[in-house]
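Participant: Sequence plus the predicted model coming up.
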Amino acid sequence: MTPRRISPQSLLSRMATLRRRHQNIDALITTEHQRPMPDMAVLKRLKQERLGLKDAIHVTRLMLARCTPDTVRTG
């Protein structure tokens, strides 16, 4: 079986999608915190999902660095 090749453009697109989802979850967490009686179960689920996205962003950044180590710098 040959290794699958992933284009840098697809990794950049994935990173943008992950970051957008991370921002959306941040907004949901803020909204939930502002409620008079925040639902702690909802907050816990959202925070776990946000952490998973953060990990996925990190892995995608590492994959991108391996594809194009000298040309791509992401923040």
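Facilitator: Sure, I can see it. Note that the structure is predicted; figures quoted are calculated from it, not measured.

Participant: CA atoms for contacts and neighbours, from now on please.
Facilitator: OK.

Participant: Give me the distance between residue 27 and residue 45.
Facilitator: 14 Å (Cα to Cα, to the nearest Å).

Participant: Below is structure B, check it against A:
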Amino acid sequence: MANAHISALQAKHADLDARIETEEHRPLPDMTLVSQLKKQKLKVKEEINGLH
């Protein structure tokens, strides 16, 4: 159970990372969106670390 949850969180973390990367490389990046995505990514990382 925990392994599946960790895997799902890791996938979400990777997805957020990709979204941040894409947004940052746009001609006019939405820095508010980037900031929100980074906060979400940090929360996911903290949750992953809490499960280890």
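Facilitator: Happy to help now that I have it. What you see is a predicted model, and the numbers here were worked out from it, not measured in a lab.

Participant: Look at residue 21 of structure 2 and say how many residues are nearby.
Facilitator: 12 (other Cα atoms under 10 Å).

Participant: Translate it into the numbering of structure 1.
Facilitator: Using TM-score structural alignment as the criterion, residue 21 of structure 2 maps onto residue 30 of structure 1.

Participant: That match: what secondary structure?
Facilitator: Secondary structure for residue 30 of structure 1, judged by DSSP: H, G, I helix; E, B strand; the rest coil, is helix.

Participant: same deal with residue 36 of structure 1?
Facilitator: Quick answer, by three-state DSSP: residue 36 of structure 1 is coil.

Participant: Neighbours of it, how many?
Facilitator: Residue 36 of structure 1: 7 surrounding residues under other Cα under 10 Å.

Participant: Same question for the one 3 residues further on.
Facilitator: Neighbouring residues of residue 39 of structure 1 were enumerated by other Cα under 10 Å; the total is 11.

Participant: All the helices of structure 1, residue numbers only.
Facilitator: 8-34, 40-67 (DSSP state H).

Participant: Now do the buried residues in the last one.
Facilitator: Right, helix 40-67 of structure 1. Across helix 40-67 of structure 1, burial judged by 16 or more other Cα atoms under 10 Å covers 43, 46, 47, 50, 53, 56, 57, 60, 61, 64, 65, 67.
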